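1. Below are the sequence and a predicted model for it; my questions follow.
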Amino acid sequence: MKILITNDDGIYSPGIAALAKAALNFGQARIVAPDVEQSSMGHAITHSRPLSYKKSPITFEGIDAYRVNGTPADCVALGLHMYPDTEVVLSGINMGLNLGNSMWHSGTLAAAKQAVLLGVKGIALSTSVGKSEPKFENIESYVKQSLDLLLADTTLGLYNINFPPAPKRIKWTRQSIRLYDGNVIPGEDPMGRKHFWITVTPLAPAEENTDRWAVENSFVSITPLRLDLTNEKELTTYL
């Protein structure tokens, strides 16, 4: 299998190295990733300037790796141009969970979505981050199990996977949808300049069998997604 790997944390992230190691169990891997961190970039596409790529300064054993001066979605578009035989795009492993509403702005998931828009299966992978970097060896077997499950099916699809720090098994889930406070907290830096923080405290607990609930209960969450955002129920009231 021909695999393209990217992320939004950048080419230097230990998460992409962990994913590349796992991908070698399934075929030939190639890496095309941002040259700097692009977290929460969503599905931004660069169109106001040209893109370029360079050989990665980080060596990935047995893998061609390049860094791009663009967004995660840019990396996938350029990567599929460079490697048109790609059969699946893996994005991650992100340093931080991408659950519920965070799917809307996740650069990790955007890379997987860009793959599907271009006709290639896309899988986003993320894990929780505490006060220190994740211990990728603790989730290594579950990364392989998850990819075993999803890569066995060759049909086009989009999937979002989240790994708790100490998984106990894999669970299929739906996206958690809940409201947040969205408060804006003003502050001041040492130079006397005003700044603001936007809080994202949830207003309700996670719903059972959602991605967030699963990870909170130490399950690996796999959520199948679709690109069509149409509210079919509401649409039928106008037809």
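-> Yes, it's here. Residues are numbered from 1 along each chain as shown.
2. Could you use CA atoms for every contact and neighbour count after this?
-> OK.
3. what sits against the closest residue to Ser176 other than its chain neighbours?
-> In space, Ser176 comes closest to Gly100 once its chain neighbours are excluded; the distance is 4.3 Å by Cα to Cα, 6 or more residues apart in numbering. Neighbouring residues of Gly100 by Cα atoms under 8 Å, 6 or more residues apart in numbering: 175-178, 211-212.
4. How about Ala204?
-> Ala204 touches 178-179, counting by Cα under 8 Å, 6+ apart.
5. rewinding a little: report the buried members of the contacts of Gly100.
-> If you count burial by 16 or more other Cα atoms under 10 Å, the buried members of those come out as 175-177, 211-212.
6. Can you name the helix or strand that the residue sitting nearest the centre point of the chain falls in?
-> The chain has Thr108 as the residue nearest its centroid, 2.6 Å off, counting by Cα atoms, centre = their mean. Assigned by DSSP states H and E, Thr108 falls within helix 107-117.
7. ok, now Thr223?
-> strand 219-225.
8. tilt between that strand and helix 107-117?
-> Angle, strand 219-225 to helix 107-117, by axes from the mean of the first three to the mean of the last three Cα atoms, to 10 degrees: 40 degrees.
9. May I see the buried residues of strand 219-225?
-> Applying 16+ other Cα under 10 Å to strand 219-225 flags 219-223 as buried.
10. Same question for stretch 39-47.
-> So, applying 16+ other Cα under 10 Å, buried residues of stretch 39-47: 39-44.
11. okay, these in JSON lines with distance to Pro167 next?
-> Listed next are these as JSON lines, based on distance: Cα to Cα, whole Å:
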{"residue": "Ser39", "distance to Pro167": "24"}
{"residue": "Ser40", "distance to Pro167": "25"}
{"residue": "Met41", "distance to Pro167": "28"}
{"residue": "Gly42", "distance to Pro167": "27"}
{"residue": "His43", "distance to Pro167": "29"}
{"residue": "Ala44", "distance to Pro167": "32"}
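12. Tell me where the chain has helices.
-> 14-23, 72-82, 107-117, 140-151, 211-216, 232-236 (DSSP state H).
13. hold the first one in mind and look at this next one:
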Amino acid sequence: MRILVTNDDGIYSPGIAALAKIALKFGEVQVVAPDVEQSSMGHAITATRPLYYKKSPIAFDGLEAYRVNGTPADCVALGTHIWAKTDVVLSGINMGPNLGNAMWHSGTLAAAKQAVLLGMKGIALSTPAGKTEPDFDKLAPFVEKALEAVIDNPHLNLVNINFPPDPIGLQWTRQSVRLYDGKIVPGIDPMGRKHYWFTVFPLEPAEEGTDRYAVENGYVSITPLRLDLTNEAELTKALQTTPVSG
């Protein structure tokens, strides 16, 4: 199995080094990641300038690693073009959760989605990060167990996995779609200029069976996703109540 490892935190993140090390247990690995942090980049792709890649000076236990002047999705497109016949793209381990509606702007998940768009399996992996870096050594056994559950499963193409800081088990979950609030927090920089931070936090408690609920209760959340965003229920109602012709 040929595995491409990427992220949105950048080539220098300890999370990607931890993931690459675990990925070696499942196949041949190459690392291609952004040269700078691209958090919350979503599924942006670079179309107005050329992309370049350079070999990274950072050691990944002897693995080839490259940094790209682009987004997470760029890294997958370029990496799988150069490294032909890639089977799986692993994205992470992101330092920050990608739960519920946060999936919409996640650069980590976008890299996995880009893999699926190109005909490969995509798996995103994330964990909360506070004032200190996550303990990736503690998470490693659960990362391996989660990958064992999904990486060879022919029925799963796009998977979003989130790890609590101290996992006690794994759960299959669905996405929490309860409301989030996008809040602007103003401040003043050292030069006395106004600046603003955009932050998001949940307005409602997580419902049982969802990704948020699992992680809040100590479980690794494994959520199968799909690229088709069609609302089947609303489409059916629209066809029945408001027929259109053209």
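-> Looks like it came in fine. Worth saying up front: this structure is predicted, and the values here are computed from it rather than measured.
14. Out of the contacts of Gly100 of the first structure, which is nearest to Leu149 of the first structure?
-> Asp211 (17.4 Å; Cα to Cα).
15. My read is that the closest one contacts Arg178, right?
-> No. Asp211 of the first structure sits out of contact with Arg178 when judged by Cα atoms under 8 Å, with a separation of 11.9 Å.
16. what sits against the residue of the first structure most remote from its centre?
-> The centre of the first structure is farthest from one residue, Gly192, which by Cα atoms, centre = their mean lies 36.9 Å away. Going by Cα under 8 Å, 6+ apart, Gly192 of the first structure touches no other residue.
17. got it, and Ile93 of the first structure?
-> Per Cα under 8 Å, 6+ apart, neighbours of Ile93 of the first structure: 7, 15-16, 18-19, 124-127.
18. can you tell me how far it sits from Pro186 of the first structure?
-> Distance from Ile93 of the first structure to Pro186 of the first structure, counting by Cα to Cα, to the nearest Å: 33 Å.
19. returning to that earlier point: is it possible to export the buried ones among the contacts of Gly100 of the first structure to a markdown table including distance to Leu117 of the first structure?
-> Listed next are those as a markdown table, based on distance: Cα to Cα, whole Å:
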| residue | distance to Leu117 of the first structure |
| --- | --- |
| Gln175 | 20 |
| Ser176 | 23 |
| Ile177 | 24 |
| Asp211 | 23 |
| Arg212 | 26 |
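20. ranges for the strands of the first structure?
-> 2-6, 28-34, 53-55, 64-68, 88-95, 121-127, 158-163, 169-172, 184-188, 194-198, 219-225 (DSSP state E).
21. okay, among the contacts of Gly100 of the first structure, which ones form the most distant pair?
-> Maximum distance among those (Cα to Cα): 11.9 Å, for Arg178 and Asp211.
22. wait, what's in contact with the residue nearest to Gly92 of the first structure when sequence neighbours are not counted?
-> Nearest residue to Gly92 of the first structure in three dimensions, chain neighbours excluded: Asn7, at 4.6 Å (Cα to Cα, 6+ apart). Asn7 of the first structure sits next to 16, 33-34, 72, 91-94, 107-108, 111 when contact means Cα under 8 Å, 6+ apart.
23. Buried ones from those, can you make that a PyMOL selection?
-> Of the contacts of Asn7 of the first structure, the buried ones go into a single PyMOL selection, burial set by 16+ other Cα under 10 Å:
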select buried, resi 16+33+34+72+91+92+93+94+107+108+111
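24. Skip the chain neighbours and tell me the closest residue to Lys144 of the first structure.
-> Ala22 (6.3 Å).
25. contacting residues for that neighbour?
-> Contacts of Ala22 of the first structure (Cα under 8 Å, 6+ apart): 140, 143-144.
26. What's the separation between Gly15 of the second structure and Ala129 of the second structure?
-> 11 Å.
27. More neighbours: the two, which one.
-> Higher neighbour count among Gly15 of the second structure and Ala129: Gly15, with 24 against 15, using other Cα atoms under 10 Å.
28. aligned partner of the more buried one in the first structure?
-> Gly15 of the second structure maps onto Gly15 of the first structure when the alignment is built from TM-score structural alignment.
29. I'd like to know how many residues surround the nearest residue to Met103 of the first structure once chain neighbours are set aside.
-> In space, and not counting its chain neighbours, Met103 of the first structure is closest to Leu109: 6.6 Å by Cα to Cα, 6+ apart. Neighbour count of Leu109 of the first structure, defined by other Cα under 10 Å: 34.
30. Make sure Leu109 of the first structure is actually in contact with Asn101.
-> No. With contact defined as Cα under 8 Å, Leu109 of the first structure does not reach Asn101; the gap is 11.8 Å.
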